[in-house]
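**Q** Let me see the structure of the following:
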Amino acid sequence: MNKQKILYLHVGYWLLVAVQVLLVSLGTGVLGTQIDWKLFFTIVMPVKLLQIACSAGFFYLNYLYLIPRFLKKKNIFQYLIVLVIAILLFTPLYYYLEQLFYPSIGWKTYELDLNFWSALMITLSANFLHIFLGILLSYLMDWRTMRMEKEIAEKEQLQTELAFLKSQVNPHFLFNTINDIYALTQQQNEQAPEALLKLSELLRYMLRESDDPFVLLTKELEYLENVIELQKIGQKGFSFVDFTIIGHPDELKIAPLILINFIENAFKHGIFTDKETPIRIRIELKQSTFHFIMTNRINGYKKDKTGGIGLVNVKRRLALIYPAKHQLLITNDPLNFTVDLKIDLS
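**A** A predicted model of the protein is given here:
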């Protein structure tokens, strides 16, 4: 709730109080008599509105100063003393207005004649609700502020974690790709310039597009195709990938670099040099559902003996970005490694 809405609530509350007080005073002042509208609008209403203004002043003195200055600092005894002093100061102005104006017009709100102590009790009883509301509202606003600060802190922490996870994607993939290109240059392979050009395109995508929380699915798929082509160049053409897309991406968007870990993992740990057992990647698009299926034959001789952060990384990112909108099933049997991922991109 923004400050403007809070202001409207305060104004609305005091308007309701004014309507209630005027209706009660009107009914009390005309018991057994005819309504004298002239006296009501010229004397009774101004006096009652002035009393409501006094009540509002007493409320905001308590709400904005006394409660924060004393009560919230655990000075309860001091708070009670200054609260009583405030009531004593408001009593003459609040209720003696009736003794100054109402008797002269025959309008009597109370059956008893007001003196200072009876007026004090009436003032206290009339403002008891405002004292309670001031305390309640003050602590509710503190709770609201703490909750907003907590949400902001959690959001910033989430963004920081996502940025950290995304930053881990780039170096992890680039390290292996640069090694492959370095090997091509050492061999003076004519594909080295093409590989370097592909790498520059991938870097451009990583630096420009992936800064956004979501990118067009068409661009992410194009990025994956470039990754696969770069891997093929690194393997001197001895790599086989069956990459199929069914459906139309249209204007769908997806979190960037969310699939690269799966593909890079397949090239690191899978067998892809036999055209009979290629890496199979199938993407199905049905309305807003993105279905990614990838299968590769497991290589018993792992290229990376130290393990990796890739799969842990992507699982964490999926949990943060699509907490209740994805299903991930990873099957690792003796022969094949399969990833089955569904994401609701709506």
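**Q** going forward, measure contacts and count neighbours with C-alpha atoms only.
**A** Will do.
**Q** buried stuff in stretch 205-213?
**A** Buried positions in stretch 205-213, judged by neighbour count with 16 or more other Cα atoms under 10 Å: 205-206, 209-210.
**Q** same thing with stretch 225-236?
**A** Of the residues in stretch 225-236, those buried by neighbour count under the rule 16+ other Cα under 10 Å are 226-234.
**Q** what does that stretch rub up against?
**A** Counting by Cα atoms under 8 Å, 6 or more residues apart in numbering, stretch 225-236 makes contact with 177, 180-181, 184, 191, 195, 198-199, 202, 238-241, 263, 267, all of which sit outside it.
**Q** now the other sequence, so there's something to compare against:
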Amino acid sequence: MTVSQIFFGRRAVRHGLVWLVVVVFYGLKAWQEPIPTGIMHSLESSAAWIAVLALVIYAHFWLLANLLERRRVALYLLATAGLLLAGGALHYFLKELVTASPVKFPGGLYGIGFRIGYLAGKAASNLLPALLLATTARYVRRGTVSHLQMQQLRALQLETELSLLKAQVNQHFLFNTLNNLYGLSLAAPDQMPEALLQLAGLMRYQLDSSRQSTVTVGTEAEYLANYIGLEKLRLRENTKVEFLTDLPHPDRPLAPLLLLPLVENCFKHAIDPSGKNTIRIQLTQTDTGLTLRTGNSIPAQFRPAPSGLGLPTLRARLAQFYPGNRHRLAVEATDTFYAANLQLVF
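**A** Sure thing, here's the model as predicted:
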């Protein structure tokens, strides 16, 4: 558990640290008094003030939870005004006990009004700013915790979607590949060992990447090469596939299976049994980033299907692992060609 998690998650620790800062502040302020009696007098006054302040703040927290947050606004405002007056009165009486120099008020009804006005002024000038500060801190903390919880839930959702994506790839791709391997064993048995090694490498990578938060650029490129090699087993001679890589820094970390959706789309949408098909995949790397460019021809009879998990999950994972300007995904589609350009900044 991190320091921030302890601070935001444990109420006693959080409030204890804040009140410790308050006590130290008033203690240092009292220490600046010129004579020992002045120091003791200031310490006693500060202790009385801190006690009143704590009572008012925690009582106001109760009003927030039980009145304002239940939309009983009028009752909340009335109770808060009463709380401030009561806090001002309590502060006055405690200060009077400590200093032994009470404020003299006029008598009669005028004196009662003067007392109420005096206490209201003291409450407004002393307690109200502290109350506003404590309330702001309460809701800022609550907003921060909610934001952290939303991030955790979003990360969990993305991991779930990634697991679904892996399961989808495993089921459909493995089924098609096994059929292709069966055909290959009859038509070209000498190519079977290489194809089986590619399939083993692909399955091993998916198993290993599911246990890791990051892989390397080199292992991701090897995975794509195995995937493309196995996909080519089912293609006819009228389909041209190009896969080019330039990776001077293959050990750089990368989120697993981040590039697969764009490569997978090329083979889903580019196959025309009668016409010529073209698939181009280029993976290049610089000192500061990685770029994947994919492009494929689109058959005349192709009809786009509703989007699955691939691209939406990709965009969400890009926003999580490469937020803001650290990624750019551009897609261009015409009636005959589809191109995607993904740029990552390390």
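**Q** re earlier: between the buried residues of stretch 225-236 of the first structure, which is closest to Asp340 of the first structure?
**A** Within these, proximity to Asp340 of the first structure (Cα to Cα) peaks at Ile228, which comes in at 18.8 Å.
**Q** Could you measure from the equivalent of Ile135 of the first structure over in the second structure over to Ala59 of the second structure?
**A** Under the alignment (TM-score structural alignment), Ile135 of the first structure pairs with Leu131 in the second structure. In this structure, Leu131 of the second structure and Ala59 of the second structure are separated by 10 Å, where distance is defined by Cα to Cα, to the nearest Å.
**Q** what about those two, which has more around it?
**A** Neighbours per residue (other Cα atoms under 10 Å) separate Leu131 of the second structure from Ala59, with Leu131 holding more: 20 against 13.
**Q** Can you tell me the closest non-neighbouring residue to that one?
**A** When the adjacent residues along the chain are set aside, Leu131 of the second structure lies closest to Ile57, with 6.0 Å between them (Cα to Cα, 6 or more residues apart in numbering).
**Q** what's the distance between whatever helix or strand that neighbour lives in and the middle of its chain?
**A** In the assignment (DSSP states H and E), Ile57 of the second structure maps to helix 36-66. Distance of helix 36-66 of the second structure from the chain centroid (Cα atoms, centre = their mean, to the nearest Å) equals 38 Å.
**Q** which parts of it are buried?
**A** Of the residues in helix 36-66 of the second structure, those with enough neighbours to count as buried (16+ other Cα under 10 Å) are 39, 41-50, 52-53, 56-57, 60-61, 63-64.
**Q** Give the other helices and strands that that helix contacts.
**A** Using 3 or more Cα pairs under 8 Å, 6 or more residues apart in numbering; DSSP states H and E as the contact criterion, the secondary-structure elements in contact with helix 36-66 of the second structure are helix 11-31, helix 73-99, helix 128-168.
**Q** Columns distance to Pro106 of the second structure on top of the ones you listed, output as JSON lines?
**A** What follows is these, written out as JSON lines (distance: least, Cα to Cα, whole Å):
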{"stretch": "helix 11-31", "distance to Pro106 of the second structure": "32"}
{"stretch": "helix 73-99", "distance to Pro106 of the second structure": "16"}
{"stretch": "helix 128-168", "distance to Pro106 of the second structure": "26"}
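**Q** Give me whichever of those is most buried.
**A** Each of those was scored by mean neighbour count; the highest is helix 73-99, a mean of 17, by mean count of other Cα atoms under 10 Å.
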